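Peer 1: no sequence on hand, only this structure:
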């Protein structure tokens, strides 16, 4: 039996005089990649911001493990451009590890994303794809138990998108955490996810939930398109 990591009960949220969520309920399983798939502007990021505490719901409850920590990977790398690759990762680890531990963790995560030879480069010297790999390394280096992916592969060319998706899945399989993956890209959702939650309507509803381990024999892509 899978454990529930995140649970929302009867959550309501109004934004710009529009009711986005009305008595909304959803569960996310521990150490699984759960994709929140839906049209742009539907309220996917608002949901994640409520889960992480950046936004307070108007009513309802959000249940998380005590002392939950979050890592983020956004569409833009959101790195300190005047810092080196190494220092960008080291910066978020100082509170938790000593110097030797930080060095070992950083070297390990940079190797996983193929950037061992670039640890002393400034972010401003990197390509966009390399900077996003630094973001992935930083997210896994940080001692989080919940990882938020907010459209991190959006706008990339096909080869780079494919490379980052493969790298992410490979790292995650060796360091599993609960992942909430926001996207409106069906191919990305199918490749990466254990579960796909299709969001639609106003207020938001989960119009379909797809379990990928039970969907190998069905036309998952057409099912998703039907509900989007």
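Peer 2: Received it, and whenever you're ready, just let me know what you need. All values reported here derive from a predicted model rather than from experimental measurement.
Peer 1: C-alpha from now on. contacts and neighbour counts both.
Peer 2: Noted.
Peer 1: this protein: helices as residue ranges?
Peer 2: Counting by DSSP state H, the chain has these helices, from start to end: 44-52, 85-91, 99-112, 128-141, 158-174, 186-192, 220-227.
Peer 1: would you check how far apart the residue lying closest to residue 192 once chain neighbours are set aside and residue 160 are?
Peer 2: What sits nearest to residue 192 in space, not counting adjacent residues and going by Cα to Cα, 6 or more residues apart in numbering, is residue 169, at 6.7 Å. To residue 160, residue 169 is 14 Å away according to Cα to Cα, to the nearest Å.
Peer 1: over to residue 10?
Peer 2: According to Cα to Cα, residue 10 stands 39 Å off from residue 160.
Peer 1: now residue 147
Peer 2: When distances are taken as Cα to Cα, residue 147 and residue 160 turn out to be 21 Å apart.
Peer 1: higher neighbour count, those two?
Peer 2: Counted by other Cα atoms under 10 Å, residue 147 and residue 160 do not tie: residue 147 has more neighbours, with 22 against 15.
Peer 1: and here's the other structure:
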């Protein structure tokens, strides 16, 4: 016999399967958003600060290098070789007829020298090799209608030849007064020359008796140009 059972109640619900539960969408918390913004701003500020400090460091190094170079140049220029020699009143008598160089003698009491040596009373001796501006002025106070008074700057170089030393003279500059001057005339000259260590310079004139004894009007000098020019 078949027994059947009928009921009007609904069947029990099916239990949910694991792993198939539908998750609800998460909502961003205001605190999380705020912390994210702060973190990004912090990173940007840190990066900008690093760049700023790096640039300041480079600028500081460049300024320090410039200051060191300026101090070095100031120190070098303070001790740059120079000389300004004034005439000695009692120059020896010398004329063209004597057939010897008529060389001017300088007065050390009215002269200035820095890092330049002297060789005797009439010569300047170079201590540092370099380019120099060399100048001279000679004022002549006596008239001569036949010969033009001449003012020459001479460079003298030692030439070693075996065991003997000979001096080789070279005219660097020449200047003249006109033949027909009446009372006084000044012959000035100047130029830039490469001078070597131990070379000597002196001033030669036509006749020492024509030279004015005023030490302010007859002089001779030089100064070394900076190495960075």
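Peer 2: Happy to help now that I have it. Owing to the predicted nature of the structure, the values given are computational and were not obtained by experimental measurement.
Peer 1: could you get me the TM-score between them?
Peer 2: Once superposed, chain against chain, the TM-score is 0.20 (TM-score structural alignment, normalised by the length of the first structure); 80 aligned residues with a Cα RMSD of 6.0 Å.
Peer 1: before we move on, the earlier item: so the residue nearest to residue 192 of the first structure makes contact with residue 189?
Peer 2: No - judged on Cα atoms under 8 Å, residue 169 of the first structure makes no contact with residue 189 at a distance of 12.0 Å.
Peer 1: more neighbours: which of those two?
Peer 2: Comparing residue 169 of the first structure with residue 189 by neighbour count (other Cα under 10 Å), the higher total belongs to residue 189, at 23 against 16.
Peer 1: residues contacting the more buried one?
Peer 2: 35, 37, 183, 196 (Cα atoms under 8 Å, 6 or more residues apart in numbering).
Peer 1: can you rerun that using 7 Å?
Peer 2: Applying Cα atoms under 7 Å, 6 or more residues apart in numbering to residue 189 of the first structure gives the contacts 35, 196.
Peer 1: so how far is residue 52 of the first structure from it?
Peer 2: Using Cα to Cα, we find residue 189 of the first structure at a distance of 21 Å from residue 52 of the first structure.
Peer 1: then residue 106 of the first structure?
Peer 2: Relative to residue 52 of the first structure, residue 106 of the first structure is positioned 25 Å away (criterion: Cα to Cα).
Peer 1: now residue 186 of the first structure
Peer 2: Look at residue 186 of the first structure and residue 52 of the first structure: by Cα to Cα, they are 25 Å apart.
Peer 1: same check, this time on residue 21 of the first structure
Peer 2: Computed with Cα to Cα, the distance linking residue 21 of the first structure and residue 52 of the first structure is 16 Å.
Peer 1: the two: which has the busier surroundings?
Peer 2: When residue 21 of the first structure and residue 52 are compared on other Cα under 10 Å, the one with more neighbours turns out to be residue 21, at 23 against 18.
Peer 1: any idea how far residue 227 of the first structure is from that one?
Peer 2: Here the distance between residue 21 of the first structure and residue 227 of the first structure works out to 18 Å (Cα to Cα).
Peer 1: what count of nearby residues applies to the nearest residue to residue 33 of the first structure once chain neighbours are set aside?
Peer 2: Counting by Cα to Cα, 6+ apart, the nearest residue to residue 33 of the first structure once its immediate chain neighbours are dropped is residue 179, at 4.6 Å. Residues near residue 179 of the first structure, counting by other Cα under 10 Å, number 25.
Peer 1: isn't residue 179 of the first structure right next to residue 35, touching?
Peer 2: No - here residue 179 of the first structure lies out of contact with residue 35, judged by Cα atoms under 7 Å, at a distance of 8.1 Å.
Peer 1: show me where the second structure has its strands.
Peer 2: 82-87, 102-103, 106-114, 116-119, 123-126, 130-140, 150-161, 164-176, 185-195, 200-205, 219-224 (DSSP state E).
Peer 1: dump these to JSON lines, plus distance to residue 41 of the second structure.
Peer 2: As requested, the strands of the second structure are exported to JSON lines (distance: least, Cα to Cα, whole Å):
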{"stretch": "strand 82-87", "distance to residue 41 of the second structure": "63"}
{"stretch": "strand 102-103", "distance to residue 41 of the second structure": "83"}
{"stretch": "strand 106-114", "distance to residue 41 of the second structure": "63"}
{"stretch": "strand 116-119", "distance to residue 41 of the second structure": "66"}
{"stretch": "strand 123-126", "distance to residue 41 of the second structure": "67"}
{"stretch": "strand 130-140", "distance to residue 41 of the second structure": "60"}
{"stretch": "strand 150-161", "distance to residue 41 of the second structure": "74"}
{"stretch": "strand 164-176", "distance to residue 41 of the second structure": "74"}
{"stretch": "strand 185-195", "distance to residue 41 of the second structure": "64"}
{"stretch": "strand 200-205", "distance to residue 41 of the second structure": "73"}
{"stretch": "strand 219-224", "distance to residue 41 of the second structure": "60"}
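Peer 1: okay if I get those strands as JSON lines plus mean neighbour count and distance to residue 73 of the second structure?
Peer 2: Output for the strands of the second structure, formatted as JSON lines (neighbours: other Cα atoms under 10 Å; distance: least, Cα to Cα, whole Å):
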{"stretch": "strand 82-87", "mean neighbour count": "22", "distance to residue 73 of the second structure": "16"}
{"stretch": "strand 102-103", "mean neighbour count": "22", "distance to residue 73 of the second structure": "36"}
{"stretch": "strand 106-114", "mean neighbour count": "16", "distance to residue 73 of the second structure": "16"}
{"stretch": "strand 116-119", "mean neighbour count": "16", "distance to residue 73 of the second structure": "19"}
{"stretch": "strand 123-126", "mean neighbour count": "23", "distance to residue 73 of the second structure": "21"}
{"stretch": "strand 130-140", "mean neighbour count": "22", "distance to residue 73 of the second structure": "16"}
{"stretch": "strand 150-161", "mean neighbour count": "18", "distance to residue 73 of the second structure": "29"}
{"stretch": "strand 164-176", "mean neighbour count": "14", "distance to residue 73 of the second structure": "29"}
{"stretch": "strand 185-195", "mean neighbour count": "17", "distance to residue 73 of the second structure": "20"}
{"stretch": "strand 200-205", "mean neighbour count": "24", "distance to residue 73 of the second structure": "27"}
{"stretch": "strand 219-224", "mean neighbour count": "23", "distance to residue 73 of the second structure": "13"}
